[in-house]
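**Q** Next input, structure requested:
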Amino acid sequence: MAEKTDSNEQLEERGVSEEEKQTGVKPTAEVEAEHVLGEFTKQEEAAIIRKVDFRLVPLLSILYLLAYIDRGNIGNAKIAGMETDLKLTGNRYNVALTTFFVPYALFEIPSNIVLKLVRPSIWIPILVFAWGLVMTLMGTVSTYQGLVAARFFLGVAEAGFFPAATYLLTIWYQRYEVQRRMSVFYAAASLSGAFSGLLAFAIEKMKGVAGLDGWKWIFILEGLVPVIVAFTLYFFLPDRPETAKFLTERERQFVVDRIALGTGSGRGRITNSDKVTWAGIKVAFSDWKVWLAIVPFWACSIGTYGFTATVPTVLKLMGYTTGKAQLLTIPVYTFGMTATLIVAFWSDKVQQRTPFIMGGFTIAVVGFIGELACPHDRLPGVAYFFLFLVAAGLYCPFTAVVTLVANNLAPSSKRAVGMALFISIGNLGGICGSNIYFAAEEPTYHVGFGVSLAICAAGIIAAFVLRKAYQAENRKRDELLAREGEEAIRAKYTEQELLDLGDLSPFYRYTI
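**A** Down below sits the predicted model:
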């Protein structure tokens, strides 16, 4: 059946260009976007990206720092008198730690779905206010049961922030710009230990003020900070490029077009404006590559949570005093985070993810083997050296794993749900990591180091399989394009259908 053609008057009413009237072919969104991008010089592009950097990255870094301080200050409160006051005997302290991770894993997917329905400048401040309020109220608990309940609700409140923050980066930056930004705000977490210790040292001296113990003031004051910050976020946290008030209209269009064209890493355009649907949720849950990527995430979470909880003990039992053992942890974490930043910039530059995941875990494996084989009491210097390898090997792959998944999910609704699924299940590794280092095995921790070694080896295998799978799919699409031609393939789809296909589009290319 012949298609009905519009008259010139009807075309004019629709705002159709002279070119379309004459040729009957509407310019594609890609052509229009490329035309807009071509109007900007390299200097102008760099200036716009700097504006986005200064507005987004420091803000997310501060929030992540606050989250980690509030999550980890229970350790400072413990030695400030909480352990005695709440009678944390036996494994009660470990139970309180573990309780946090259950809701933290369960509520990440619902939170990111809400993020697609509610503006980030509204939803993220709600999360920040909620965890600050819970932390403040934790300063009123007087029983072990109350502490466990408070840790549960802290997990509920903090659950949505990290997946929301990583998702937010993906709608502002191209795929090979994300990891370096993520590594910067992830590095903020490493500062939490120093900040938390310094703050706790000062706050603990408030013991007796208003009749409260020092450990309670640690919770109260460190909880009030995010409560206050939450009320400012609405005015400073940008939602998406299309509505960014700190950019001009011309700059907003530039950011939207460069993300739409650059993130797909192919000849297709992607969208970040799609709505969450049940079909999209189902697609995200059914992607086997997301589930396989959880294995290297587990390697990071199991290894990191267990490692950070035991490093001071390992150093102390090597013969160092408590104070010196605490100080000796600083170079280890500093080395790990420095390596993470270097790898993140390197990974973005060469546009590769899986080699850095496999390389990082290989270094961690060497470190864990060294810790298992080295006699800590006779060769403390050697054992200390291997801790550096463990730290670098566990921290470096983390941002690479997260950005690998973020780079390979489209459209944005699938990315939001898929990343939340990946991060939520991955964070369950924290439960395992918190319970595999047994006091009876100090300082060699055969089970803890052995399990961490095994999961790192599994992470290497999983990353290799993912690399081969993504390479095979890219090769298949390249062959299809060469065989049928771009015009013939485009003729099978509407522009909207290609957008809806996301990473399943024949023009989409996966990051490897």
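
**Q** switch to C-alpha atoms for all contacts and neighbour counts from now on
**A** Noted.

**Q** And Gly367, how close does it get to Val343?
**A** Gly367 sits 18 Å away from Val343, going by Cα to Cα, to the nearest Å.

**Q** actually Pro226, not the one I wrote
**A** Separation of Pro226 from Val343 (Cα to Cα): 31 Å.

**Q** next one: Arg415
**A** 24 Å.

**Q** again, but for Trp123
**A** 32 Å.

**Q** Would you do the same for the sequence below? I want to compare the two.
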Amino acid sequence: MEQINKPEQIWTEKVDAEESATMQNINEGQNEKEVKKYMRRLDRIILPAISILYFFEYLDRGNIANAKLLGLDKGHDTANEGVGPGRSTLSSIQWQTVIMIFYVGLVLCQVPGSIGYRIFPPSKWIAFGVCGWAVCSVLQVTAQGYVSLLVCRIFLGAFEGLFGTGIVYYLSLWYHRNEMGLRIFWFLGPTSIAGAFGGLIAYGVGHIKARVPNWKLLFIIEGIPCFLLGLFMLYWLPDRPTKNSRFKGRQAKIAIERYEMEFADSGTGIRKKHFVMALGDWKLYAQAAIYLPIASLISSISGFLPTIIEDLGYSTPTSANLMTVPPYAIAFFVMFTTSYTSDYYRERGLHLAVLAMVAAVMYALLAALPTSALRAKYACVCLVVPSVYALYPPSHAWVANNLGNESKRAIGLGAYTAMGNIGSIAGTFFYPRVEAPEYIKGHWVACAMAACVVLQVLVHKWWLTRENKRRESMEGPVEKGNIDVTEMADEAVGFRYIT
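**A** A predicted model of the protein is given here:
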């Protein structure tokens, strides 16, 4: 009897196993659908919001260059005695200082800004930074001279530093490492749109007939909506997966599960151990050394592109502002493409090297081409702007990917951007007015900066690849699943660097 029942028992167990496997597959399919639905909603909530905010941040940061063409530098008295037509204009060095001082405030507040995201609810910290820089932007219309304009610009930079640095950290709370590149594009991509729209808005404002000077209208039109958006963020943005009011039920559980897959150390605050680890990590300084020339190139473009284009032969300020639109529009699509492919292939270094190489060649051509080759030079501008701006997302994603855990990431990203943005200060001196219209020295300096990026990126990629191979030989292949980075961050067993 026993022997007769055995085949039936075996058959029954086989059916049960098949049913169990089928149910597991169904559950996994349901889970996958639920996660995709959650991700779509998460993207709809976070990405448009931070895109719009960074659009206005970059608009308010860069509108000083458009305002210059609308008469700002001709309205400020260098003796700090007043504003009005007929008074002395800002000298070349004073104008460069006005551009530069913004980055001083930015650099000084980037580490505190990044820590603020870790200590305070991110939605409130974001609103504080946004409303602060919006007020400073509008207050530029009240500047009564060179010194007061400097004060407005340094506080504008300070509030933008409190906001912008920690956004990459904020995104890392919600997205995994292989999802960061494209999401950082939606954060940084609006820099190119802002450049394009900034030119269009300035072109339109330049045709307004009003009692108020056009450059003042520009600051008002671009500053007030930003303040209102900052207040709206208090309601709109979720704080962190473990404490949020935007997701309920199953989606709230998915948010926490995804967070715990990436981080084992939930909570807030900065651990002293990770503070020391971040500031003692030579790789962070290597990445900052890569970002420094990138930041110098971006600041030189945002501060001087309208003037450079005007000197190419577009004689009126309004036409020069309008001709800044195509380079920035092309930059948006290049940034999107490179961000997508760098995420898809989980690769950062080669993307950065190729882009920087294109930028170096274009800068060399700008320096070498004769002044009469206006169309060829403008074509180079239309290629150099996209190649430089597209360096932004992969470089930020690269450093965020490799810092290990949440606490170290908060410190590391602030230090990385602060050190790198020293290059932004240097970039404001690439194109002194006395070298117009050729700007040969400035183009060669920019070419050298781009070449420096290529060299540093390739060396850093080589080291990370070698380190991954060393860990692979010691630890064996990484098993799919959670890696405990609570204590050791990127030094944890099983952690592999993205190259």
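
**Q** coming back round to it: so Trp123 and Val343 of structure 1 - more neighbours on which side?
**A** Val343 (24 against 20; other Cα atoms under 10 Å).

**Q** what's the helix or strand for the more buried one?
**A** In this structure, Val343 of structure 1 is located in helix 322-350 according to DSSP states H and E.

**Q** Go through that helix and flag the buried ones.
**A** 325, 328-329, 332-334, 336-341, 343-348 (16 or more other Cα atoms under 10 Å).

**Q** And that helix, what does it pack against?
**A** helix 178-203, helix 288-316, helix 380-407 (3 or more Cα pairs under 8 Å, 6 or more residues apart in numbering; DSSP states H and E).

**Q** Tell me the helices and strands packed up against the first one.
**A** Same thing as helix 178-203 of structure 1. helix 42-77, helix 161-170, helix 214-236, helix 322-350, helix 380-407.

**Q** let's go with 7 Å and repeat that
**A** Helix 178-203 of structure 1 is packed against helix 42-77, helix 214-236, helix 322-350, helix 380-407, with contacts defined by 3 or more Cα pairs under 7 Å, 6 or more residues apart in numbering; DSSP states H and E.

**Q** Follow the chain on from the longest one and name the next helix or strand.
**A** I take that to be helix 42-77 of structure 1. Toward the C-terminus from helix 42-77 of structure 1 - assigned by DSSP H and E - lies helix 83-85.

**Q** for the helix or strand that comes right after that next one, which positions count as buried?
**A** Toward the C-terminus, helix 83-85 of structure 1 is succeeded by helix 92-106 as the next helix or strand (DSSP H and E). Residues 92-93, 95-106 are the ones in helix 92-106 of structure 1 that count as buried (16+ other Cα under 10 Å).

**Q** Could you give the separation between the terminal residues of stretch 101-113 of structure 1?
**A** Taking Cα to Cα, the first and last residues of stretch 101-113 of structure 1 lie 20 Å apart.

**Q** Next one: the counterpart of Asp43 of structure 2 in structure 1 relative to Leu247 of structure 1, how far apart?
**A** Under the alignment (TM-score structural alignment), Asp43 of structure 2 maps onto Asp53 of structure 1. Going from Asp53 of structure 1 to Leu247 of structure 1 by Cα to Cα gives 12 Å.

**Q** got it, and Phe507 of structure 1?
**A** Counting by Cα to Cα - Phe507 of structure 1 and Leu247 of structure 1 are separated by 30 Å.

**Q** and if you look at Pro103 of structure 1?
**A** 37 Å.

**Q** just Gln351 of structure 1 next, same as before
**A** The value you get for Gln351 of structure 1 to Leu247 of structure 1, if Cα to Cα is used, is 28 Å.

**Q** Okay, and the closest residue to Gly481 of structure 2 other than its chain neighbours sits in which element?
**A** With Cα to Cα, 6 or more residues apart in numbering as the criterion, Gly481 of structure 2 has its nearest non-adjacent residue at 7.5 Å, and that residue is Met261. Following DSSP H and E, one finds Met261 of structure 2 within helix 249-262.

**Q** can you list contacts of the helix or strand following that helix?
**A** Scanning forward in sequence from helix 249-262 of structure 2 by DSSP H and E, the next helix or strand is helix 272-279. Helix 272-279 of structure 2 is contacted from outside by Ser407, Lys408, Ile411, Gly412, using Cα atoms under 7 Å, 6 or more residues apart in numbering.
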